[in-house]
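Novice: next come a sequence and a model predicted from it.
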Amino acid sequence: MGWADVFTRILGSDLSVEIRAFDGSRSGARDADVRLEIRSPLALSHLAAAPGELGLARAYASGAIEVHGDMYTALASFPAVALGDIPPELRRELAIKLAGYRLWWPVKTPAVEHKPKRVWRRHSKSRDSEVISYHYDVSNRFYEYVLGDSMAYTCAVFPSADATLEQAQFEKHDLVARKLDLREGQRLLDVGCGWGGMVMHAAEHYGVRALGVTLSRQQAQWAQKAIAERGLADLAEVRHMDYRDVAETGFDAVSSIGLTEHIGLKQLPSYFSSLADKLVPGGRLLNHCITRPDGTHGSRPGKFIGRYVFPDGELEPVGTLVSAMNDNGFEVRHEENLREHYALTLAGWCANLDRNWDVAVAEGGLDRARVWRLYMAACRLGFERNVVQLHQVLGTKLDGTDAKMPLRPSW
């Protein structure tokens, strides 16, 4: 029995993709548009060393497994298979075969896998700075190839299904601005500001004095340059710093777009209370982040995402976030789920990476480009299948008992 046949026995005989293995075996849908190639015994060694998604990810990142054709189509073709679903006879057979490959084909962990430099306390300032740098301080140019002109690395809001990614990112920033009721002369704090998209949008289109903070030095440098080039230096600023170290207070609004995923469950009370302390009475917070669909899932991501994409990331159900906001300085006034929009956003990023593949590889390295190709396609599928969601939650810091909100939403 060839190794292609083994994979077919695990995944099912009705696969819509073709599987080819280094031993010459073939299975699945012959001559399909998408093909999984097991290029080397090293792929099996990775599976032996780390059974499951981590071993598969390592094998793909290192090039021992290749996906020919569209990655999203390939992932969508494979059913979710747990070890318990594999018949006992096949499990025993695989264990024996894989043990031999691990012995004769030892593997090294791909260089792009995150390895903490020191054992810092989870979500301490030092550790947060390290893991944010790992993901975001890759190369601004690499992110330009993936994200496009908007340089926004968070869920866009599509006004229509045929809107471009840039139009949808503009709509996202504008929706946040409208929910916050931004007006000329006000002050905005954008925590976890990325490359400054929200900061520049608020300054340019609403006349707001906006301060953004990010733990990524490369993001801050890119944003400050973009602010100067757009003539917004009198209104906008991005600093390389932890949101916990912002000394200023008296902001009219706070936006947090894609930061809460990095905060951690235990830190949510201090996170929301610190943001409330930054606001004037009646000020608003818009919290935009990825969430779990319900409370039955753990906070920690899978091993692939945790090792290769967002170390120390934690996702909570929206109810947990709403309760934390309510208990720590905010009255929640509105929330909405935008998970379908994130699937569309990721489809746009995947298309950008595929279109710019050669230059993205030259800029960020082949291993990293392969990781991004895999994780973005997998995340697109996750949002489509309701494995994860994206919620915007709007809260206000009461001025006595006055929420300073209209009777009906004005945005």
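Specialist: Happy to help now that I have it.

Novice: hey, let's count contacts and neighbours off CA atoms from now on
Specialist: Noted.

Novice: how about the lengthiest helix in the chain: buried residues?
Specialist: Determined from DSSP state H, the single longest helix within the chain is helix 366-384. Neighbour counts over helix 366-384 (16 or more other Cα atoms under 10 Å) mark 366-384 as buried.

Novice: stretch 84-101 now?
Specialist: 98-99, 101.

Novice: rebuild the residues you listed as JSON lines, extending it with secondary structure.
Specialist: Formatted as JSON lines, the buried residues of stretch 84-101 follow (DSSP: H, G, I helix; E, B strand; the rest coil):
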{"residue": "Leu98", "secondary structure": "helix"}
{"residue": "Ala99", "secondary structure": "helix"}
{"residue": "Tyr101", "secondary structure": "helix"}
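
Novice: turn those residues into JSON lines, columns for distance to Ala177.
Specialist: Below are the buried residues of stretch 84-101 laid out as JSON lines (distance: Cα to Cα, whole Å):
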{"residue": "Leu98", "distance to Ala177": "55"}
{"residue": "Ala99", "distance to Ala177": "57"}
{"residue": "Tyr101", "distance to Ala177": "56"}
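
Novice: quick check, nearest of those residues to Thr291?
Specialist: Leu98 (36.4 Å; Cα to Cα).

Novice: just the helices in the stretch 151-300 of the chain please.
Specialist: Here the stretch 151-300 of the chain has its helices, by DSSP state H, counting those that start in this stretch, at 165-179, 197-206, 217-229, 268-278.

Novice: so of those, which one's packed in deepest?
Specialist: With neighbours taken as mean count of other Cα atoms under 10 Å, the helices of the stretch 151-300 of the chain reach their highest mean count in helix 197-206, at a mean of 23.

Novice: what packs against that one?
Specialist: Counting contacts by 3 or more Cα pairs under 8 Å, 6 or more residues apart in numbering; DSSP states H and E, helix 197-206 packs against helix 165-179, strand 187-191, strand 209-214, strand 236-240.

Novice: in a markdown table: the ones you listed, plus distance to His288.
Specialist: Output for those, formatted as a markdown table (distance: least, Cα to Cα, whole Å):
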| stretch | distance to His288 |
| --- | --- |
| helix 165-179 | 9 |
| strand 187-191 | 11 |
| strand 209-214 | 15 |
| strand 236-240 | 19 |
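
Novice: comparison target below:
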Amino acid sequence: MSQTTTATPLVAQAVQAVLEEPLPFRITAYDGTDIGPRDSDIAVRVESEEGLRYLLSAPGDLGLARAYLTGTLTGTGFHPGDPYEVFSRIKRDVRTKQLTPKGVASALAPVVKQLGPKAFVHPPLPEVENEPRWKRHLAKVNPVRRAADSIKHHYDVSNAFYEKVLGDSMAYTCAVFDTPDDTLEEAQERKFALVADKLDLQPGQRLLDVGCGWGGMTMHAARERGVHVIGVTLSKEQAEWGQRAVREAGLESLVEIRHGDYREVTETGFDAVSSIGLTEHIGVKNYANYFSFLHSKLRDGGRLLNHCITRRDDTASAKPEPFTDRYVFPDGELASPGRLISECHDAGFEVQHDENLRLSYALTLRDWCRNLEANWDFCVAEAGLPTAKVWGIYMAGSRLGFEEGWLHLHQVLATKTTDNGDNGGYPLGSHWAP
């Protein structure tokens, strides 16, 4: 009597070809796949053959994101506004087989054979996906226009959306936590105060805040330190929001927020320059011009505080992973803190202090995800489901990056020291609270 054998479903074949068991969560699929612990609190489901093709045509984060954003990959046990837990298990607990690219292709050959030529042709891309970097760089667009387009893609989503995600501070940069139980608002105010302290801002001084966002640092410096501030942002929506906030706070006599490129600032002789979250958009090859420009804006002895995300080291490319480049920060790049400090020195600065705040950024992202989850329906209605999902992926994934140490956040404090060594009276010891 013959015995009937049941073929292993395609999704199960693909998973078992490249991943080691046990799996950290359950995986089911349209074709009957059901592998991993049945009692897992998290389950992932491939809803259709189209979802499988997304995964095969772009293995890794990009394929996962495409399937998730199109609804052909779904999951239970986590909220789309904060998928941190499932990301954590993928990055920390999923074990891939030690295969070369050729070995992966060989392992997946049976799946490819059954799907046919369409296996490695991705289905239609999500509307919110940007063109690949190489194609964007073929376009004949001047650098200022390209920078404006990149900033618009990320920051001109919706001020109302950001109000819900970022909270009252409207600060889209790393806060400074003393304890994990600090509120986000306390931590953001502490960040602004730390920047002001490091710059030693005094009443009547002039501050240039490049990449000023919605104006948080500009208003803090004016309100708390009595400083005259020019803030500049390439985002039209940020500028309009910040200008209105300045008027409502009664700070028009001290604060001017401009919509434009920081390179369009003609004034010089500033006592201090703050750059909080701008350097990530500059491009590593432009660091020399960037730091030289900021150097030219300061008086002798003036100070620069540069606050930005960095890579752990320069062993990998400065370019972001495909998901980040196509969905979050087009043309963004990250270098190591060593490269950052070296370029700063080469532009004529003397670096006085460097501080890594990476764990504070992990906590900042934790709280942004909590805000997105708590205001999910509003954010989806305001920006659309795909965009809300992208921000959940980006922030939860970045949180994991800072926790694991793939990403760092460095505040670099430097002075415009003269040729005869005058650094503006920089003290022998740190003059701000540790």
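Specialist: Received it, and whenever you're ready, just let me know what you need. What you see is a predicted model; the values in this text were computed from it and never measured.

Novice: give me the TM-score for these two chains.
Specialist: The TM-score (TM-score structural alignment, normalised by the length of the first structure) is 0.94; 410 aligned residues with a Cα RMSD of 2.1 Å.

Novice: ok so, going back, quick one: the longest helix of the first structure to the second structure mean distance?
Specialist: On superposition with the second structure, the mean distance recorded for helix 366-384 of the first structure (mean Cα distance after the TM-score superposition for the first structure) is 0.9 Å.

Novice: what is the corresponding segment of the second structure for that helix?
Specialist: Mapped onto the second structure using TM-score structural alignment, helix 366-384 of the first structure spans residues 385-403.

Novice: what residues does that stretch touch?
Specialist: By Cα atoms under 8 Å, 6 or more residues apart in numbering, the list of residues contacting stretch 385-403 of the second structure from outside reads 69-70, 80-84, 87-88, 128, 324, 327-328, 358-359, 361-363, 365-366, 368-369, 372, 376, 379-380, 407-408.

Novice: which residue numbers in the second structure does stretch 224-235 of the first structure align to?
Specialist: With TM-score structural alignment as the criterion, stretch 224-235 of the first structure aligns to 243-254.

Novice: who touches that stretch?
Specialist: Stretch 243-254 of the second structure has contacts (Cα under 8 Å, 6+ apart) with 219, 222-223, 226-229, 255-257.

Novice: and it, how far apart are its ends?
Specialist: Chord length of stretch 243-254 of the second structure, first to last residue, is 12 Å (Cα to Cα, to the nearest Å).

Novice: next one: stretch 392-406 of the first structure
Specialist: Stretch 392-406 of the first structure: ends 18 Å apart by Cα to Cα.

Novice: which outside residues touch that stretch?
Specialist: Against stretch 392-406 of the first structure from outside (Cα under 8 Å, 6+ apart): 179-180, 276, 279-289, 322, 325, 329-338.

Novice: check stretch 270-285 of the second structure too.
Specialist: Contacts for stretch 270-285 of the second structure (Cα under 8 Å, 6+ apart): 147, 173, 195, 199, 201, 205-212, 290, 294, 297-299, 301-310, 318, 329, 331-335.

Novice: hmm, 7 Å instead?
Specialist: When contacts are defined by Cα atoms under 7 Å, 6 or more residues apart in numbering, stretch 270-285 of the second structure is touched by residues 173, 199, 205-211, 297-299, 302-309, 331-335.

Novice: can you name the residues of the first structure that stretch 174-187 of the second structure overlays?
Specialist: Mapping stretch 174-187 of the second structure onto the first structure (TM-score structural alignment) gives residues 155-168.

Novice: which SSE is the aligned residue in the second structure for Glu336 of the first structure in?
Specialist: Alignment note: Glu336 of the first structure maps to Glu355 in the second structure; criterion TM-score structural alignment. Assigned by DSSP states H and E, Glu355 of the second structure belongs to strand 350-356.

Novice: what is that strand packed up against?
Specialist: strand 407-415 (3 or more Cα pairs under 7 Å, 6 or more residues apart in numbering; DSSP states H and E).

Novice: what's the average distance of the strand it packs on to the first structure?
Specialist: Mean for strand 407-415 of the second structure is 0.6 Å (mean Cα distance after the TM-score superposition for the first structure).

Novice: show me which strand runs longest in the first structure.
Specialist: strand 279-291 (DSSP state E).

Novice: hmm, back to that, which among the helices of the stretch 151-300 of the first structure is found nearest to Glu66 of the first structure?
Specialist: helix 165-179 (28.1 Å).

Novice: show me what the closest one is packed up against.
Specialist: Partner elements for helix 165-179 of the first structure (3+ Cα pairs under 7 Å, 6+ apart): helix 197-206.

Novice: could you rerun that using 10 Å?
Specialist: Contact here means 3 or more Cα pairs under 10 Å, 6 or more residues apart in numbering; DSSP states H and E; on that basis helix 165-179 of the first structure packs against helix 197-206, strand 251-257, strand 279-291, helix 339-355, strand 389-396.

Novice: what residue of the first structure takes the place of His345 of the second structure?
Specialist: Superposed on the first structure with TM-score structural alignment, His345 of the second structure falls opposite Asn326.

Novice: host element of its match?
Specialist: Counting by DSSP H and E, Asn326 of the first structure is found in helix 318-327.

Novice: one step back: could the helices and strands packed on helix 165-179 of the first structure be laid out in TSV, adding distance to Val81 of the first structure?
Specialist: Output for those, formatted as TSV (distance: least, Cα to Cα, whole Å):
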stretch	distance to Val81 of the first structure
helix 197-206	40
strand 251-257	34
strand 279-291	24
helix 339-355	23
strand 389-396	22
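
Novice: so which of these gets nearest Leu165 of the first structure?
Specialist: Each of these has some distance to Leu165 of the first structure by Cα to Cα; the shortest is helix 339-355, at 6.2 Å.

Novice: any idea how far the closest one is from the chain center?
Specialist: The chain centre lies 12 Å from the centre of helix 339-355 of the first structure; the measure is Cα atoms, centre = their mean, to the nearest Å.
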